[in-house]
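Asker: Provided below are the primary sequence and the corresponding predicted coordinates.
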Amino acid sequence: MTRKTQYLILILAIAGLGIFLWRDKADQIHYQLPTINRVPGSKISKITVRQDQETIVLRKDAGSWTLPPRGYPAHRGRVTRMLRAVGDLQLSALVSQSTHYERYGLDQNQAIRVTARDRQDRILRRFEVGKTASTSQGTYVRLADDPNVYLTQSNLRSALDVDASSLQDKQVLSFAPDRIHKIDLQLAGDPGISLHTTSEQGKTKDKNQDQPGPTQVRWVTAQDTTVNATAANSLIRQLSSLRCARYIEDKDKEDLRAPQLRVTLHGKSTHDLRLFSLSGNNSGETAGTSSDNAFPFILSSPAAKQIQERVHKLVP
């Protein structure tokens, strides 16, 4: 091979490499990821999540998140996760420019369609969520008016794949147990009983004389009869963070009458729980209303049974 031929081959190789690098750079520019600005959660006042035939709406009213149309309270922790997922959306890679969305979980039947709006109902963010990538923690997404499929930096599906029941805050009573000093109990057909705490100084005996001991707290009736303190304290602890199994969709609190049991707890504030037997209810569940919640609810059978057992230990 002549020196001239060698030079010619070298020149062609350099030219080919230059063309390759130029095309690669052009591709990088062509595939530049969209810039997505962060949306603070405080600016979002409404989130709509649509998946297949189900639509869930979350709305912020007077600083609290609720689920229309009934207005059930929304679970604060789950709403916070959703706000972060929506507001902090960031992309890590362009995955596909094809419109074959099924493999990414972004077709009509699988995609989760998310829209976030402000107080004036202006759209702040709109995108679709698909499957979680098998090779990373990211999720496949499509942005509004963009046919491309992208990969996110974090797992959005775990925060946005929700149903209405899982978003409801089902806590129906909430208070500090150590603040309660009086309990009123009333069973159906019974005049009721009132219990309160009383304290007395205990004594510790030594060889020479009685010494003051720790203060002892008793639960007593109005007639100063001591009752089962373990049952009283267990009842208070259970009710201090009582959660329902579900809300009753077709009733208001006023529709439930003649409670089978009423428990009123007095502390810094007063908390009232009423339990009802529903006609035709064969599930073993019990309906209830609470002063701490605006909606009637169903307690699970174990929870209702535990409350009733503890009350019966206190009522002679």
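Answerer: Now that the structure is in, tell me what you want to look at. Numbers count the residues shown, from 1 in each chain.
Asker: from here on, contacts and neighbour counts on C-alpha atoms
Answerer: Fine.
Asker: And the strands in the stretch 151-300 of the chain?
Answerer: 182-187, 193-205, 210-221, 246-247, 261-266, 270-276, 286-290, 293-299 (DSSP state E, counting those that start in this stretch).
Asker: Relative to D107, which of the ones you listed is closest?
Answerer: When these are compared by CA to CA, strand 246-247 sits nearest D107, at 32.0 Å.
Asker: Contacts for the closest one, please.
Answerer: Residues from elsewhere that reach strand 246-247 (CA atoms under 8 Å, 6 or more residues apart in numbering): S165, K170, F295, P296, F297, I298, L299.
Asker: between the strands of the stretch 151-300 of the chain, which one is nearest to H100?
Answerer: strand 246-247 (39.6 Å).
Asker: between the strands of the stretch 151-300 of the chain, which gets nearest to D255?
Answerer: Proximity to D255, assessed across those by CA to CA, is greatest for strand 293-299 (8.9 Å).
Asker: and the angle from the closest one to strand 286-290?
Answerer: Calculated by axes from the mean of the first three to the mean of the last three CA atoms, to 10 degrees, strand 293-299 forms an angle of 160 degrees with strand 286-290.
Asker: and of the strands of the stretch 151-300 of the chain, who's closest to L12?
Answerer: Here strand 246-247 is closest among these (CA to CA), at 74.6 Å.
Asker: Presented hereafter is structure B, for comparison with structure A:
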Amino acid sequence: MKLKKEYMVLAVIVVALLLYILFKSPDKTHYRLPEVGKIVTNDISKLVIVRPTGALTLERQGDKWRIQPQGYPADQNLVDRMLKTVGDFELSTLVSESKNYTQFDLTEDKKISLEVFGGEKSLRKLDIGKTASTYQHTFVRLEGDHRVYQAKGNIRQPLDTDIDRLRDKTVATIERDYVTGISLKIGEETLTVKKREEPAPPPYAGTEDSVMSEPGPVWATEDGLVAKENIINGIINTLANLRCSEYIEGKNKEDFTGPMLSITVESTSTVTLEIFDKRDDNKYPAISSQSDYPFLLAEGVVNRIKKTPDELLVKAGEED
């Protein structure tokens, strides 16, 4: 009887093992990923990003974003990448339950913490670690959850930034097709040129297939001195979407006086740019009527603007 019971127990164990092997799939996921849900980017009003080197807050104001508490305008392209990253956020796999975060760069000295707000409501809060070796996933932790997950995509890179990189570096914009005048002052010399339309020249005489030339713009002073069109166009193109290399911290526009170069461009709006003596690092301090902050321009940019009357005007016998 005892032997019979042992056989029955053994049979039950064997059946249980067979059932386990039968229904167990090596690829089957035996857990459920948290429901994170989608965030509509238009609902996002604020992003708070904390990196080991510091924190920054991005806040929507109308259709623009500003870095707070400084109030600096943010680069819209970089903000759009951040918003897309938040909107596309999706978990793919549970990676670890061990609470050992070092290998995932989810420790205090490595992680990036992100909190997303819609109005005053917190929509999402998570820690972001390193990107997987394939750059197709990123290790993350959700608020209140000790486990480590993989999120789809490289979500760290768009958020791993600082205030200087995130600031909008655009310091002047002009509608190049509507520029009507340029005034350039270097030291005590001032040169002002205005745009006028040149009448079309007559067709060449004696040719049957002569074609009338289109009238073209001419840049000239009040005295009729003609400016070189290629140099004028170079100045306009440089100022059409002028970006600085960096902003000057701890200084106000009022701290800069006596520019070595001043240029005013008349277009749909008037823009004035003042450039000061070059620093030892070959960068030029400057201020713009379209920016609230002093900034630095690279030497190459200034060289495209800094033109003396002798360089700008067409000399006798010289073609434009």
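Answerer: Now that the structure is in, tell me what you want to look at. Note that the structure is a prediction, hence the values are computed from the model and not measured.
Asker: re the thing from before, now, which of the contacts of strand 246-247 of structure 1 sits nearest T197 of structure 1?
Answerer: If you rank the contacts of strand 246-247 of structure 1 by distance to T197 of structure 1 using CA to CA, L299 comes first, at 28.1 Å.
Asker: Helices of structure 1, start to end?
Answerer: Using DSSP state H, the helices of structure 1 run over 3-30, 76-87, 157-160, 164-167, 229-240, 301-312.
Asker: quick one: which of those is nearest R117 of structure 1?
Answerer: In terms of CA to CA, the element of the helices of structure 1 nearest to R117 of structure 1 is helix 76-87, at 10.8 Å.
Asker: residues in contact with that closest one?
Answerer: Residues outside helix 76-87 of structure 1 that contact it (CA under 8 Å, 6+ apart) are 38-41, 44, 65, 116, 125, 156, 159-160, 167, 169.
Asker: Please apply the same query to stretch 224-244 of structure 2.
Answerer: Contacts with stretch 224-244 of structure 2, where a contact means CA under 8 Å, 6+ apart, come from 169-176, 179, 193, 218-221, 295-298, 301, 304-305, 312-314, 320.
Asker: mind running it again at 7 Å?
Answerer: With contact meaning CA atoms under 7 Å, 6 or more residues apart in numbering, stretch 224-244 of structure 2 is reached by 169-176, 219-220, 295-297, 304-305, 312-314, 320.
Asker: circling back to that earlier point, tell me the buried residues within the contacts of strand 246-247 of structure 1.
Answerer: With neighbours counted by 16 or more other CA atoms under 10 Å, these contain buried members at K170, F295, P296, F297, I298, L299.
Asker: Check the contact between the fifth one and T286; I expect there is one.
Answerer: Yes - I298 of structure 1 sits in contact with T286 when judged by CA atoms under 7 Å, with a separation of 5.6 Å.
Asker: so how many other residues sit close to Q137 of structure 1?
Answerer: Each residue near Q137 of structure 1 was counted by other CA atoms under 10 Å, and the total is 13.
Asker: Return the residues in contact with it.
Answerer: Per CA under 7 Å, 6+ apart, neighbours of Q137 of structure 1: S154, N155.
Asker: Check the spacing between it and I123 of structure 1 real quick.
Answerer: Using CA to CA, to the nearest Å, Q137 of structure 1 is found at 27 Å from I123 of structure 1.
Asker: Put together JSON lines for the strands of the stretch 151-300 of structure 1, with distance to S98 of structure 1 on each row.
Answerer: Converted to JSON lines, these look like this (distance: least, CA to CA, whole Å):
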{"stretch": "strand 182-187", "distance to S98 of structure 1": "66"}
{"stretch": "strand 193-205", "distance to S98 of structure 1": "71"}
{"stretch": "strand 210-221", "distance to S98 of structure 1": "72"}
{"stretch": "strand 246-247", "distance to S98 of structure 1": "43"}
{"stretch": "strand 261-266", "distance to S98 of structure 1": "62"}
{"stretch": "strand 270-276", "distance to S98 of structure 1": "57"}
{"stretch": "strand 286-290", "distance to S98 of structure 1": "53"}
{"stretch": "strand 293-299", "distance to S98 of structure 1": "48"}
